[in-house]
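Q: Below are the sequence and a predicted model for it; my questions follow.
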Amino acid sequence: MLTSIIVLTLNNRDQTLRCLHSIRTFTDSPYELIFVDNGSTDGTVEWLSAQPDVKLIANGRNLGFAAACNQGATEANGDFILLLNNDTIVSHRWLSVLLQCLHADARIGIVGPKSNFVLPLQKIDVDVGNEGRYHLFAQSYNRHNPALWQDLCALSGFCMLLRKSTWQALNGFNEAFAIGGYEDIDIGYRALKSGLFLRLAGDCFVYHEGNRSFSANEIDMYGVAAVNRRLFIRKWGFNPERLILNFDPAFLPDRYAAPHPHHAPLAPEVPSGWYGMDMNGCVYRVERGRKRAIHSYDAFCRLNLSYDRVGRCGSALLHSLPDGLPLDGVSFPHGYPDVFIARDPAGGMHSISFGIRYPIRDEPSMVALGLRPEEAIPASFEQLWSLPEGWPLRGNVWEEYELYDYRLFRGPNGGIYFSEGQRLRPLVWEETLTRYGWSNNNAVFLPAELFNRTPIGFPIH
């Protein structure tokens, strides 16, 4: 069976030559070569056009990564499509090992390798400072070993293998992600939503120099990424860091968690992200259908809690919930809430959301999201830097960040809503506020545009 290897180029002729040489030398499965050039001016097009084994698509200008990949896939004759950046070097058994991973299960949608410059969960720290050292490493590393495979929620497009039928079913890359960035996260998420798995072939390593096309062609990589990240948030309603920086199994097919941006709620449930006290005076935090006990007053103080934030929901409700991991304010981050505000020793503020740290750059961002400095929990730099870092909170937070979980908002219609799992749950009665320790004085007004595009969840009584 044939694999169509589609390589994207934009100048960097020497790098393209090196990549092509490695493909010819080390590819051990039948393949065809399709190169798509996005407006090179350094002789790349002329050189590629003289290669007898290369099918060349030469664009007169930079159409962007997504559009170029779509062009190449249209010309592909293979049963499989392998997207590859030209700033890569492949090595021993690279393609056969990736194909073995893809063939293992019909529900595997996309496969990607380990690398040195890649998304964090695909990265492996190894000294491959020169090409000879890399090939020596790959000679022993690239060997079929299913024990090293892992399901992820995102895979990098620098080297991505999938069936041509899968590519066609997903309609390829979304070309709205212009130039480059997040089109690979988007297609991966669409694969997950369609019931397919993204699998990391941990038994394959492909060298990636990284970002050479952006740098060599003076493209503002971070500016382009910022625009495309906003597009992802607008399209899917949650931060893409949830897929990229942490492994959340609830994003995988056949998994369910509520409240969660990937899943519509099945039925009305007890809300998450609030504190309650039972008749014995024990305080709990309720998260995702479980109660997390705060066993001591010291822990209560370490978490910077106040009794005005503790609801009067009654013991019966709390005792009906299964126990979760206790909150101690010591073991970081597991002994802390799943969403909270942290203050570093220098006074800097950080949003900690589901294991990811988002630095808060200015006070207007906090005010817009309804975050109160007095709720911030002190944390050391060591604790904070131990978490993966997401994009900073600044500017227009409604475009730069997902709807903040566990906050009260006031809609344009005057109603009060509780945000949970990227949905707005209407509050039915005034007494609901007291029950869960909330105050409508803290409700933040939602812009009409954001309110209208946010799903409405089940009411909270």
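A: Yep, that arrived.

Q: From here on, just use CA atoms for contacts and neighbour counts.
A: OK.

Q: which residues in the stretch 51-200 of the chain form strands?
A: 54-59, 80-85, 88-89, 108-114, 149-152, 159-163, 197-205 (DSSP state E, counting those that start in this stretch).

Q: which SS class is residue 458?
A: What DSSP: H, G, I helix; E, B strand; the rest coil gives for residue 458 is coil.

Q: Distance to residue 13 added to the strands of the stretch 51-200 of the chain, as TSV?
A: Shown next, in TSV, are the strands of the stretch 51-200 of the chain (distance: least, CA to CA, whole Å):
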stretch	distance to residue 13
strand 54-59	14
strand 80-85	13
strand 88-89	13
strand 108-114	24
strand 149-152	33
strand 159-163	19
strand 197-205	23
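
Q: Kindly reformat the ones you listed as TSV containing mean neighbour count.
A: Listed next are the strands of the stretch 51-200 of the chain as TSV, based on neighbours: other CA atoms under 10 Å:
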stretch	mean neighbour count
strand 54-59	18
strand 80-85	24
strand 88-89	24
strand 108-114	26
strand 149-152	18
strand 159-163	23
strand 197-205	26
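
Q: try it against this one:
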Amino acid sequence: MKIRATARRPASGSGTGKRRRSRNKNKRSSGTRDQRGSLLYQNGYEAGFSTGAAEGTAAGQAGYETAWEGTSIIIPTYNKYGYLKECVNSIREYTPLPYEIIVVDNGSTDGTEAFLRSVAETGRVRYKRLGYNAGFAGAVNQGLMMARGSTVLLLNNDTVVTRNWLGNMLQCLHSDPRIGIVGPVTNFISGDQLVEKKYRNLNEMQRYAAQNNQSDSSRWETAERVTGFCMLFRRDLLDRVGYLDEGYQFGNYEDDDYCLRVGMSGMRLVIARDTFIHHYGNRSIRDFGPAYQEVNERNADFFSEKWPSRDALLTFARGNPELHAKAADFYPSHHMVHGWNGQQYWLQSGLKHPLIVQAGERWAGPSTLLSLRDLRSCVTGNPMTLNEVETAYAAVCGQQGEVAEGQLLRDAEGVCYQIILGARRRWTSDYTLRFWNFVHRPVREWGTWPEAARHAAEGLPLIAAPVLKAPNL
């Protein structure tokens, strides 16, 4: 070694001990250098890791809204491994266009997880396993949060796709920017998407679909409803309309709810009759047995409670062909909201104002949870202090004089409104008032309305935001 070669050799035999001490000294010196090197390496690693983590987080946040040019196919599943495998295999066989598959597993116990691990290794398939049954809406929302495609497709796990299925639907969707959702026809469904079954097995089905699935714009028709077993939309529709409502249990009616919100935003729903896929139908929800009817009735009641005037809302939207609204445009004013991260905002006159509180201060009134996606769709105004918010709230509680911005009114027929930017905004239901915690606010009755309020133009209706149960939306 170099160290021994350059050391002074002792003149006497007693130098052997010295030589050993010299070696030990060199070892200690070497060890010290190693320790210093290790420390420098560790410090450099930690600094690099911290910098890399910060840069990675910033890049991830910056790229969160950057869409990948392809279709994110979201499949919620629960204990139907055989159907799921058949569905995934059919996508692989009949989808030459760019796509990714996102499977959200509602806590299956039948081997689904092992299958998902195996297909994830081959690419194009990502999955998220939930430790509970979040239902159709809950699972779809998790998939929507994961989706990176410029278009998104919701697909039941008990479907078998066919030749040209995705290409035909994409062609329909991109033919008109006013088209919000496109759905195919199938053999097992309620409503206008049902067609007569003309085959006895899947081989015959694929031959039938190959004949049917010839792109033909004359076979695209506007509809009031597209069912959630297969619905295609652009990514930006999610930014406008938001997530599915998780107030619907397990399945049924959450797709009707979503379609209604899409229609109210000014977008069209279209059935592409030049696209057929096979649907076994209700395979997961049948596992509920007799409880299925109870769940279905509960969801039907929730839909009716939330949307008692569905037809009137759609008529209003059709009567405004230039309507291009987003979810936040249907939310009330003078109310506190928050995201799952805890940040509170004061909604007022179409803006969200970040709430600034000092140590020991706290907003004592109600606050409503919104998804971060919905919050991003709200235009941000100047921050407001707690004192400013309390002053703004107090201003809407008066019962005399001119009507204040944000004040609640009730007409002679019992319909409630809120004045926002000079327009009368109708509350769509009692449920909506309860959702936003407005039921205990002071209301000016018809007899106290000033003339200006009675003749104010009617603006967009006020609706409830979707119920969210997961803490990460």
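A: That came through, no problem. Fair warning: this is a prediction, and the values are worked out from it, not measured in the lab.

Q: And the helices in the stretch 201-350 of structure 2, which stretches?
A: 202-212, 235-241, 254-264, 291-306, 310-318 (DSSP state H, counting those that start in this stretch).

Q: Where in structure 1 does the first one align, residue-wise?
A: Counting by TM-score structural alignment, helix 202-212 of structure 2 pairs with residues 131-141 of structure 1.

Q: Next: the third one.
A: Residues 183-193 of structure 1 are where helix 254-264 of structure 2 aligns, taking TM-score structural alignment as the criterion.

Q: what's the mean distance for the matching stretch versus structure 2?
A: By mean CA distance after the TM-score superposition for structure 1, the fitted stretch 183-193 of structure 1 averages 0.6 Å away from its aligned residues in structure 2.

Q: How far away from the center of its chain is that stretch?
A: 10 Å (CA atoms, centre = their mean, to the nearest Å).

Q: Would you check how far apart the closest residue to residue 310 of structure 2 other than its chain neighbours and residue 156 of structure 2 are?
A: In space, and not counting its chain neighbours, residue 310 of structure 2 is closest to residue 260: 7.7 Å by CA to CA, 6 or more residues apart in numbering. Distance of residue 260 of structure 2 to residue 156 of structure 2, computed by CA to CA, to the nearest Å: 20 Å.

Q: again with residue 86 of structure 2
A: Distance from residue 86 of structure 2 to residue 156 of structure 2, by CA to CA: 12 Å.

Q: ok, now residue 420 of structure 2?
A: 41 Å.

Q: List the contacts of the match of helix 254-264 of structure 2.
A: Identification of contacts with stretch 183-193 of structure 1 by CA atoms under 8 Å, 6 or more residues apart in numbering yields 66, 109-110, 153-157, 170, 172-175, 177, 197-198, 232, 240, 243-244, 251-253.

Q: before we move on, back to that, for the match of helix 202-212 of structure 2, list every residue counted as buried.
A: Buried positions in stretch 131-141 of structure 1, judged by neighbour count with 16 or more other CA atoms under 10 Å: 134, 135, 137, 138, 141.

Q: on average, how far is it from the matching bit in structure 2?
A: Compared with structure 2 after fitting, stretch 131-141 of structure 1 has a mean deviation of 0.6 Å; criterion: mean CA distance after the TM-score superposition for structure 1.

Q: residues making contact with that stretch?
A: Against stretch 131-141 of structure 1 from outside (CA under 8 Å, 6+ apart): 91, 92, 127, 128, 203, 204, 205, 207.

Q: what about the second one, how many residues close to it?
A: When you say that, I think you mean residue 92 of structure 1. Using other CA atoms under 10 Å, residue 92 of structure 1 has 25 neighbouring residues.

Q: Aligned against structure 2, show me the partner of it.
A: Here residue 92 of structure 1 is matched to residue 163 in structure 2, going by TM-score structural alignment.

Q: so how far is residue 137 of structure 2 from its match?
A: Distance of residue 163 of structure 2 to residue 137 of structure 2, given as CA to CA: 28 Å.

Q: Could you do residue 384 of structure 2 as well?
A: Per CA to CA, residue 384 of structure 2 is found 35 Å from residue 137 of structure 2.

Q: So which of the two has more stuff around it?
A: Per other CA under 10 Å, whichever of residue 384 of structure 2 and residue 137 has more neighbours is residue 137, with 25 against 17.

Q: for the counterpart of residue 60 of structure 1 in structure 2, what are its contacts?
A: Under the alignment (TM-score structural alignment), residue 60 of structure 1 pairs with residue 131 in structure 2. Listed by CA under 8 Å, 6+ apart, the contact set of residue 131 of structure 2 reads 106, 107.

Q: before we move on, back to that, surely the match of residue 92 of structure 1 is in contact with residue 95?
A: Yes. Between residue 163 of structure 2 and residue 95 there is a contact at 7.4 Å, judged by CA atoms under 8 Å.
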